[in-house]
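Colleague: requesting a structural model of the entry that follows:
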Amino acid sequence: VIIIDFGSQYTQLIARKIREQNVFSKILPHESSLATIMAHEPRAIILSGGPSSVYEKNAPSYDKEILDLDLPILGICYGLHILAQHHGGCVESTGKGEYGFANISVNGGSQLLNSVSNGSQVWMSHMDRVTKIPDGWSVIAESSNNVAAAIASVDSKRLATQFHPEVSHTKYGHQILKNFLFDISNCEPGWTAGNFIQDQIDIIRDRVGDRSVLIGVSGGVDSSVVAAIMHKAIGDQTRAVLIDHGLLRKNEAEECVHALQDGLGVNIHLENESDKFLQKLAGVTDPEEKRKVIGNQFIYSFERVASKFGNMDYLAQGTLYPDVIESGVNQGNAAHVIKSHHNVGGLPDDMEFELIEPLRELFKDEVRNVGKELGLPDKLINRHPFPGPGLGVRIIGEITQERIAILQEADDIYITILHEEGLYDEIWQAFAILIPVQTV
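Modeller: Take a look at the predicted model:
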């Protein structure tokens, strides 16, 4: 399923909710051409929400031929407005929107709302509304404020909701997406961890051949799963290296080496490069600049270490799908860069390696599922996310050895308490931050 992104804060959530139903989804920018979209051979298309108004001159551009495809299309919020306007309906600002919970009356007549109870709760977030639906379309649900909450074309290939089925606040959101995927779009639930692993093994073997791959590991979930997949695919053609940039958590380098070797059976080469990183970071205070400095130095360090092993052709790393999206890489000209990532937007142009990124299209929860399928120990799989730049982006302001030591101790105390109280696995992410001012 292709999701066309019109700037919604929930776009990634749409993709995740579809994948939770074992259907692969991919996000593309709104200006993607018809040819680009069809190259992915989609079974269906979803138009995301967004902050714009379809009647404004600066509304996001899109290839209007997409809306005439012989494929099921679901519009969500702003996506509803696009479909309604394109097919001759009218969208206007009412001066007051709907924000928060609402209840809908289901009128029936569409598979999209099968098994959705009348009066069920949904989540609204819009200022504009459809004041006239296209000819031949029907209102299949209304909100308590008499807003068209869902509409459908006569052939049921064009469907849209004013509310957000992807958010947990919409009680039957999972069911609505399920209806669209399987009853309307005839998708197959083949997106599983096992299938993903086998596909990646085949891709890696075909691409690498008999050449060698350097694996950058950190002890985190992402790089551990990459190491496991690479080892399973090409075995002794890999060399796993942990670069200690001096910005890891307390005792983390040694713990990572032991955990990876015990958990994966892969020998890890530990290289202490902390002096080089700290030298490059001296005087750097901007977080974005820190990421780029660290990303560049990582590559230079890997290239130097690789020379010890002879000719290494590839570098495998744990780039995830959110890294790519947030960095605006391959997302089109209008993509908004939230932040660069040390392994996406912070790599030098002259690096000697070709990149292999087996997890590039996965979200974090999918990576954990792949790790479980590979048999990695829970201690590795359940580690809290830790950024590649490490404590470098958790120290606000200049990075010094003294400030690193302070944060390492504070973070260690905090995380130890969470473990002792049985809270660590109940929390998605917890960490300490060092700021450059007194707070008390």
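Colleague: every contact and neighbour count from this point should use C-alpha atoms.
Modeller: Will do.
Colleague: where along the stretch 151-300 of the chain do the helices fall?
Modeller: 173-178, 193-208, 221-234, 252-264, 274-281, 287-306 (DSSP state H, counting those that start in this stretch).
Colleague: what's the neighbour count on the closest residue to residue 291 other than its chain neighbours?
Modeller: Leaving aside its sequence neighbours, residue 291 sits nearest to residue 342 (CA to CA, 6 or more residues apart in numbering; 5.2 Å). Residue 342: 25 surrounding residues under other CA atoms under 10 Å.
Colleague: next, the second sequence, to be compared with the first:
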Amino acid sequence: MVSTSQPIPSTDPSTQSEKVSDRPMIAIVDFGSQYSELIARRIRETQVYSEVMPYYTSAEEIAKFRPRGIILSGGPNSVYAPNAPHCDPGIWDLGIPILGVCYGMQLMVQQLGGRVEQADRGEYGKASLTIDDPTDLLTNVDDGAVMWMSHGDSVLEMPAGFTVLAHTANTPCAAIANPERNFYGVQFHPEVVHSIGGKALIRNFVYHICECEPTWTTESFIEESIREIRSQVGEKRVLLALSGGVDSSTLAFLLHRAIGDRLTCMFIDQGFMRKGEPERLVKLFKEQFHIPVEYINASDRFLNLMEGIIEPERKRKLIGYEFIKVFEEESRRLGPFDYLAQGTLYPDVIESADTNIDPATGKRIAVKIKSHHNVGGLPPDLRFVLVEPLRKLFKDEVRKVGTVLGLPAEIVKRQPFPGPGLAIRIIGEITPERLEMLRDADLILRQEINRSGMYNELWQAFAVLLPTVRSVGVMGDARTYAHPVVLRFVTSEDGMTADWAKVPYELIGTIANRIVNEVPGINRVVMDVTSKPPGTIEWE
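Modeller: Predicted coordinates for the structure are as follows:
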């Protein structure tokens, strides 16, 4: 896909906002929580649609979406702190069930006349929940269930009409309710995996309190998307930049089912793919899937561009800018095209929208760690109308769509691969020789991970080359002075946080032995055991 640090603006006004659907949905009001996306995913796991909205969205605007329920997220602030984010008080008069989570609960209490103050003792991590009222919100949540806490403030006085549903040793009001108005609050985070019973609580809110039906299914999404694509595109042609990843491949299958051969896929080989991947991808799409693919070999062009480039962010930006140039040239040659298909996902929409902009200061709340792989956007004179049918989906939902559409497991379950490819897995300058070393080492790693049956248990498994480092070794009674390669194995749910994977020593030993014996120029193998945070998954 052609991606930017911000979504490419469309010339079609109808794509500027989501259409209001008749399907049941839950609105999530985001106060800057790191878990807001996770709340949305947990709602969708109940087969009910959800959307994240910035905290300053007006009650009138929220009501336009006709939500069956509203969830107020957690957040890093105190409700009494200067410039603390507050929601529109009008939401309390919408007649819609509301669940406040952590900061969201404290805000509910404060705005409805209760009292919140800094607790004598904060509560962080796991806490045992004592249930005082097991009905409604806490049905099927076991007494003593462990919940994940993260708060320094506590509710000291509840608003009129509220009762306590549960408490912990340090928090007298761990869960509260006003059943008459359908207002609920929890001081813990039911959306995180550490909260035992959290999923049951969410299901209670979605099904029993909000009375939603499970209509958000993979099959219904595909049917609806095909109708929308056909309605938007008509008889015109669509161009898609194919990367071979699950997002663009799923999008290609979906578009091809909707419009057939009026779809053209363009695969730009920048020379930083893994061994044999470009050839295998093009053959797969053309011969097995019968989807038209234009193969553009621009590897020499990108490699020349990288000469002397060391700094990681500059690598990413140069590759992104050059990708856009190649795309522009080739789309003009193959065109004309009225529509450009992008594999934009819902996290991209959330992160690039103004949900993370403070309206009071205009400053971005989130800190940028690194830019996306294609930075800068399309040239202003190259105008497309965007087709983005995946923009409502999370990654796991895209995989489900791909499976139903018939994508093979090797694509659907493909581990994430960075847009700049191996260019950011070579620390320092990129040369043809270094690329070949890393490709060979990477191939060995993937072969052995597949043989072990662990591929699908890992979020990512890859090798990193350190060509600026040399170490002494001995091979065949001769001294060597060659490079190390780093093995990186991580587990994760969504890539936002990750832990290094405890891969069996025997597997690590097999990989290391093969690499030093089969890859010239490498004489040492080490392993990265850093989690995210404090590290990142990729090295650059």
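Colleague: nearest to residue 147 of the first structure, of the helices of the stretch 151-300 of the first structure?
Modeller: Taking CA to CA, helix 173-178 is the member of the helices of the stretch 151-300 of the first structure nearest to residue 147 of the first structure, at 18.3 Å.
Colleague: so where in the second structure does the closest one end up aligned?
Modeller: Aligned by TM-score structural alignment, helix 173-178 of the first structure falls on residues 198-203 of the second structure.
Colleague: which residue in the first structure lines up with residue 122 of the second structure?
Modeller: Using TM-score structural alignment, residue 122 of the second structure pairs with residue 97 in the first structure.
Colleague: typo on my end, residue 325 of the second structure
Modeller: Aligning on TM-score structural alignment places residue 325 of the second structure opposite residue 300 in the first structure.
Colleague: burial measure for its match, as a count.
Modeller: When neighbours are counted by other CA under 10 Å, residue 300 of the first structure registers 17.
Colleague: for it, what are its contacts?
Modeller: residue 351 (CA atoms under 8 Å, 6 or more residues apart in numbering).
Colleague: residue nearest the centroid of the second structure?
Modeller: residue 347 (5.1 Å; CA atoms, centre = their mean).
Colleague: how about the nearest residue to it, chain neighbours excluded?
Modeller: Leaving aside its sequence neighbours, residue 347 of the second structure sits nearest to residue 394 (CA to CA, 6+ apart; 6.6 Å).
Colleague: tell me the residue in the first structure aligned with that neighbour.
Modeller: That one, residue 394 of the second structure, aligns with residue 363 by TM-score structural alignment.
Colleague: now do residue 435 of the second structure
Modeller: Counting by TM-score structural alignment, the partner of residue 435 of the second structure is residue 404.
Colleague: distance of its match relative to residue 8 of the first structure?
Modeller: 37 Å (CA to CA, to the nearest Å).
Colleague: residue 109 of the first structure touches residue 139, doesn't it?
Modeller: No. Applying CA atoms under 8 Å, one finds residue 109 of the first structure not in contact with residue 139, separated by 9.0 Å.
Colleague: comparing these two, which residue is more hemmed in?
Modeller: Shown here are residue 109 of the first structure and residue 139; by other CA under 10 Å, residue 139 has more neighbours (20 against 15).
Colleague: okay, and the helix or strand hosting the more buried one goes to which residues in the second structure?
Modeller: Residue 139 of the first structure belongs to strand 138-143 when assigned by DSSP states H and E. Aligning strand 138-143 of the first structure against the second structure (TM-score structural alignment) gives residues 163-168.
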